[in-house]
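# Everything below, folded, please.
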Amino acid sequence: MAFAGLLVCVVGFFNILDGLTALLKDQYYQVGSSRLLIFDYTAWGCIWLILGVAQLVIGGAILARKAWARTPGIALTALVILGQFAFLNAFPLWSTIVIALCVVGIYGLMTPTSGSVAL
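Sure thing, here's the model as predicted:
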């Protein structure tokens, strides 16, 4: 669980960086705002900041071994995967790395821990 919690925190930090970049320096991305699948960079910046902060909180709860944090961790991470697919046109390499980390994080959160019953 520690590895999965750490991955959720890392992805949350990456999302915060992505959000700040989209809000403060949208020229950094490879395409203009009109070429994004949905929304503009300001909206994406707010979305990534909110998701990133939420992931840091949930990741901290996972690291603290709170049982309730697994389900929101999986849900937020899946939501980030969907968002990164929509944001893929802006910065493909970054989005691909974040998607891969999210998949590994979901796997870690869904794997039963020792002493727990598999669902």
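# rest of the way, CA atoms for contacts and neighbours
OK.
# Quick one: residues contacting the closest residue to Arg35 other than its chain neighbours.
Nearest non-adjacent residue to Arg35, counting by C-alpha to C-alpha, 6 or more residues apart in numbering: Asn89, 7.6 Å away. Applying C-alpha atoms under 8 Å, 6 or more residues apart in numbering to Asn89 gives the contacts 30-31, 35-37.
# Would you mind reformatting those residues (as TSV) and adding columns for distance to Val57 and secondary structure while you're at it?
Output for the contacts of Asn89, formatted as TSV (distance: C-alpha to C-alpha, whole Å; DSSP: H, G, I helix; E, B strand; the rest coil):
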residue	distance to Val57	secondary structure
Gln30	30	coil
Val31	31	coil
Arg35	32	helix
Leu36	29	coil
Leu37	28	coil
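# one more, for comparison:
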Amino acid sequence: MSQQTPAGGQWNSGHASRNVPRHEGAGMAHGGTVFAAVLLSLSGALGILQGIGAIAEDDVYTRVGNYVFEFDLTAWGWIHLILGIVVLLTAVGLFKGANWARAAGICLAGLSVIANFLWLPYQPWWAITLLAIDVFIIWALCSSWSHTTE
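Next up, the predicted model:
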């Protein structure tokens, strides 16, 4: 037996004691979350490789111009390496369906946006690509967040 919800969805009465709203776009939202987890793990792995490349050899990256925000390339390497490891671990938690991983994924993707924006002088096209991936991750994780209470 299903009834209409105020938002236009239908109530799913899996248990007699509680009704949980079921929306028609729930499958797409779950798919967006899985795709965001895949992109989050890709972003973490690429951040790790980016960090290793910056730490190992200072001649791998060249700066395009002078900017206000300047760090030593080795410092940027450690920032990307640590952020990449934490992002990759968060992606594993997101694959397991943990709500803490969803919130952490949004925060870490936001930090990655800031780090890649500041990374623009070293690798502009790479940074813009990762900016776009991180913005999609934030959108997918925020738009598919379940607002039901258990």
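# picking that back up, mark which of the contacts of Asn89 of structure 1 are buried, thanks.
When burial is judged by neighbour count using 16 or more other C-alpha atoms under 10 Å, the buried members of the contacts of Asn89 of structure 1 are Leu36.
# Show me what counts as buried in the helix ranked longest in structure 2.
Ordering each helix of structure 2 by length in residues (DSSP state H) puts helix 26-56 first. Of the residues in helix 26-56 of structure 2, those with enough neighbours to count as buried (16+ other C-alpha under 10 Å) are 29-30, 32-55.
# after that helix, next one along is what?
Toward the C-terminus, helix 26-56 of structure 2 is succeeded by helix 73-95 as the next helix or strand (DSSP states H and E).
# before we move on, the earlier item: quick one: list the elements packing against the longest helix of structure 2.
Packed against helix 26-56 of structure 2 by the contact rule (3 or more C-alpha pairs under 8 Å, 6 or more residues apart in numbering; DSSP states H and E) you find helix 73-95, helix 124-143.
# how much does the longest one stray from structure 1?
Comparing helix 73-95 of structure 2 with its match in structure 1 after superposition yields a mean distance of 0.5 Å (mean C-alpha distance after the TM-score superposition for structure 1).
# ok, back up a step: show me what the residue nearest to Arg35 of structure 1 aligns to in structure 2.
Asn89 of structure 1 is assigned Pro121 in structure 2 as its aligned equivalent, the criterion being TM-score structural alignment.
# What strand or helix carries that match?
Secondary structure from DSSP H and E places Pro121 of structure 2 outside every helix and strand.
# Distance-wise, check Cys142 of structure 2 relative to Ser112 of structure 2.
The span separating Cys142 of structure 2 from Ser112 of structure 2 equals 16 Å under the rule C-alpha to C-alpha, to the nearest Å.
# Pull the number of nearby residues for Lys96 of structure 2.
Neighbour count of Lys96 of structure 2, defined by other C-alpha atoms under 10 Å: 11.
# Out of the helices and strands packed on helix 26-56 of structure 2, which is the most enclosed?
Mean neighbour count, computed with mean count of other C-alpha atoms under 10 Å, is highest for helix 73-95 among the helices and strands packed on helix 26-56 of structure 2, reaching a mean of 21.
# other SSEs contacting that one?
Taking 3+ C-alpha pairs under 8 Å, 6+ apart as contact, the helices and strands that helix 73-95 of structure 2 lies on are helix 26-56, helix 99-118.
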